[in-house]
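Asker: I'd like to go over a predicted model; first the sequence, then the structure.
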Amino acid sequence: MGKIGRAACIFTPMALAVAALVCLVLIFLSGTKSSSTLTDLYFFKADTSEFRSNSSSISSVVSGTDVDDKLLAALQTTVDSDLKDIYTVGLMNYCDGDKNSTGGYKVTYCSERKAAFWFNPVDVWGLNNTAAEDLIPDSLQKGLNIYKKVAKWMYAAYAVALACTVLEIVVGIFAIFSRWGSFFTTFISTAATLFTVAASVTSTALYATLAGVFDSALKDYDIKASLGSKMLAVTWLAAAFSIGAGLFWFCSMCCCSGRSNSDKMRGRGPVVEKTPYTYERVNSPFGTGNHNQQATGNVPLRDMNHQQTGYEPYSHRNV
């Protein structure tokens, strides 16, 4: 097949690895205000627009509601100052914005980016150092505590997945030249796949749980939460690309040797042993005999008395 054939053989896993890298980079760049595409990528969204519009009409007196008057009053004080319509949470920061007449929203602010970021509504909504800080429903507070801890692991998993994917692409270049290159690339690709899948599973489970907790704890305040379908699609595409790359790297390790037929013809290919108990032509062990006999190797055999006994042009030899 040769080097060109081997290069073609590893093109597929290399392309899949690059696609996985692009997806992971998009996850890390989510929440960048300079691009509307990147602000549309988020794991979690809290919609407080209905609360802002109807905060004065929400009351604990309404039958079937579970509204705390003190918490409601604290939230109402933020309506005219700090509270926005929309809050979206990415991997490293959050963004907020206001809804427009078309039903969409415009991002007006994105927080500073930092590792192991977690969204704290008490701090973001300006409820810290107020009576409302102690009035957050227990279910929401427990969910936030779990979220804070798991967010650190989730960020670490994405960071390792990104680093391993970059290393996979770099080492994958050497796979063009040998199966050893494929072996080391497969090893690195396996690590990249494991962390990408782990990060995707963690983020999906974490933010699905957080959205459920928000809805159940704050639904009486007309505050809604939802998952970001685009971000989940990107992270699971990264996982799928990474799995595919790993499988093809493994295949390139088992086949596509990179040796051409000319290499084999020059003796660099595998040696084929001769079948045992076959005839092989031999040269004359004697310096006598006519020219034709020496040229053909048909040298007469002689007994102990130097009497000619016959011709044996081939020797019996166990190769």
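Answerer: Nice, I can see it.

Asker: C-alpha from now on. contacts and neighbour counts both.
Answerer: OK.

Asker: Now do the same contact list for L247.
Answerer: With contact taken as Cα atoms under 8 Å, 6 or more residues apart in numbering, L247 is in contact with P13.

Asker: where along this protein do the strands fall?
Answerer: Defined through DSSP state E, the strands belonging to the chain, from first to last, are 44-47, 86-89, 94-99, 105-110, 224-227, 278-281, 300-302, 308-311, 314-317.

Asker: Against that first model, consider the following:
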Amino acid sequence: MGKAGRIACIFTPYVLTIASLICLILVGLGNTNKDSSTLNNLYFFRADTSGFKNVTASSTLNDIAVEAGRLNEKVGDQLLNELKSAELNLTLNDFYDIGLWNYCTGNKTDGNFKTTFCSNRQSAFWFDPVSVWHLNSTSANSTQILPDNLQKALTVYRNVAKWMFLAYIIAFLSTAAELIVGIFAICSRWGSCATSIVSAIAFGFTLAASITSTALFAVLAGTFDTVLKVYNIKGSVGTNMLATTWLAVVFALGAVLFWLLSSCCCSGRSPYHGDRRGRRVTAEKAPYTYERVGSPYMGGPQTGPTVPGHNVPLQNMKGQAYEPFRHV
């Protein structure tokens, strides 16, 4: 019963660990396969450029140029020209989704987004709109093309993306290690203690990665909406991806708590395990037992030697002394 109880005790944290690992895998696989509608809906950030592509009337373009010029005439006009050039050269698509490893792009029809291309996977990936949108056709650098606010946001994004990527990788590896170490938790509470340490590491990096990605892409989306709104370019965060990464946090937290609980309870030791004293069983008095009689025996005078401290006569039986008992 000891081992069976131990297995039942660690079942819950083991399942929670598996659930957290699955969520982390989905975060890593999100936005990596153009043919998978499920994975295509898992992205951190989306830049919707279809609004600018749909602007074809010269009067509307002039209005955009005037509005952009109010912010920064030189940068606004140059960015507008670069965007128009990218559209004419068919290098500007309708939307761009950003994942952990790469970006995907495609067409937008009647409000539906259809992914047609995903870039190669790259560690510590960050999305550079100047390079991806081919906005350097005039050999100008990104500092000259993009407004200052957007350029600063992209610089922060590029630097933080390295840490975010590393945090997700460590979270994934430590969660996988948690499953392996958790096997030894079946044997004893020491195994649960070791698993709790690994689980705490996995939870810490999963939480850190989730906080970083949420804050980073929320700021990036807000900057896109503020700076590029005049160009009808919108930025938004991927709620499905953020929900998945925070589910991983919730499952990881539950696993930590239950691993700690299994370290204190359900030792897995059999009640008969240990020294011989654990095997002793207290039995009820049988219906027919013997008790030592009082002294003097049968109310008569005490004769013969006695047992020291008991005052019970010893009877001589064939040269051997014995202490009389009565049958009860």
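Answerer: Sure thing, it's come through. Values in this document were obtained by computation on a predicted structure and should not be read as measured data.

Asker: ok, back up a step: hey, which of the strands of the first structure is tucked in deepest?
Answerer: By mean neighbour count, with neighbours taken as mean count of other Cα atoms under 10 Å, strand 86-89 ranks first of the strands of the first structure at a mean of 24.

Asker: What span of the second structure is that strand aligned with?
Answerer: Aligned using TM-score structural alignment, strand 86-89 of the first structure spans residues 95-98 in the second structure.

Asker: on average, how far is that stretch from the matching bit in the first structure?
Answerer: Mean deviation of stretch 95-98 of the second structure from its aligned counterpart in the first structure after superposition (mean Cα distance after the TM-score superposition for the first structure): 0.4 Å.

Asker: Now do that stretch: everything it contacts.
Answerer: Contacts for stretch 95-98 of the second structure (Cα under 8 Å, 6+ apart): 31, 43-50, 103-108, 113, 127.

Asker: Swap in 7 Å and give it another go.
Answerer: In this structure, residues lying in contact with stretch 95-98 of the second structure by Cα atoms under 7 Å, 6 or more residues apart in numbering are 43-50, 103-107, 127.

Asker: and which of those residues is nearest L154 of the second structure?
Answerer: Using Cα to Cα, F127 comes nearest to L154 of the second structure of those, at 8.3 Å.

Asker: The residue opposite the closest one in the first structure once aligned: neighbour count?
Answerer: Per TM-score structural alignment, the equivalent position to F127 of the second structure in the first structure is F119. As a burial measure, F119 of the first structure scores 20 neighbours (other Cα atoms under 10 Å).

Asker: swap in the one 3 residues further on?
Answerer: The burial metric for V122 of the first structure, expressed as a neighbour count using other Cα under 10 Å, is 16.

Asker: any chance of the contacts of stretch 95-98 of the second structure in a markdown table, with distance to F95 of the second structure too?
Answerer: Converted to a markdown table, the contacts of stretch 95-98 of the second structure look like this (distance: Cα to Cα, whole Å):
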| residue | distance to F95 of the second structure |
| --- | --- |
| Y43 | 12 |
| F44 | 13 |
| F45 | 10 |
| R46 | 7 |
| A47 | 6 |
| D48 | 4 |
| T49 | 5 |
| S50 | 6 |
| Y103 | 10 |
| C104 | 8 |
| T105 | 6 |
| G106 | 6 |
| N107 | 7 |
| F127 | 13 |
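
Asker: sorry, back to before: so can I have JSON lines of the strands of the first structure showing distance to T204 of the first structure?
Answerer: As requested, the strands of the first structure are exported to JSON lines (distance: least, Cα to Cα, whole Å):
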{"stretch": "strand 44-47", "distance to T204 of the first structure": "10"}
{"stretch": "strand 86-89", "distance to T204 of the first structure": "13"}
{"stretch": "strand 94-99", "distance to T204 of the first structure": "17"}
{"stretch": "strand 105-110", "distance to T204 of the first structure": "22"}
{"stretch": "strand 224-227", "distance to T204 of the first structure": "9"}
{"stretch": "strand 278-281", "distance to T204 of the first structure": "69"}
{"stretch": "strand 300-302", "distance to T204 of the first structure": "88"}
{"stretch": "strand 308-311", "distance to T204 of the first structure": "86"}
{"stretch": "strand 314-317", "distance to T204 of the first structure": "72"}
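
Asker: ok so, going back, quick one: which of the contacts of stretch 95-98 of the second structure is nearest F203 of the second structure?
Answerer: Using Cα to Cα, F44 comes nearest to F203 of the second structure of the contacts of stretch 95-98 of the second structure, at 20.4 Å.

Asker: mind listing what that closest one touches?
Answerer: Applying Cα under 7 Å, 6+ apart, we find F44 of the second structure in contact with 98-99, 217, 237-238, 241-242.

Asker: Would you reformat those as CSV and include distance to T91 of the second structure?
Answerer: Putting the contacts of F44 of the second structure into CSV (distance: Cα to Cα, whole Å) gives the following:
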residue, distance to T91 of the second structure
I98, 17
G99, 20
F217, 24
V237, 23
G238, 24
M241, 27
L242, 29
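
Asker: among those, which ones are buried?
Answerer: Among the contacts of F44 of the second structure, those buried by neighbour count (16 or more other Cα atoms under 10 Å) are 98-99, 217, 237-238, 241-242.

Asker: whereabouts in the first structure does the lengthiest helix in the second structure align?
Answerer: Counting residues, the longest helix in the second structure under DSSP state H turns out to be helix 189-227. Residues 179-217 of the first structure are the counterpart of helix 189-227 of the second structure, counting by TM-score structural alignment.

Asker: The matching stretch against the second structure, how far on average?
Answerer: The superposed stretch 179-217 of the first structure is, by mean Cα distance after the TM-score superposition for the first structure, a mean 0.4 Å from where its aligned residues fall in the second structure.

Asker: What distance do you get for F52 of the second structure to V160 of the second structure?
Answerer: Distance of F52 of the second structure to V160 of the second structure, computed by Cα to Cα, to the nearest Å: 29 Å.
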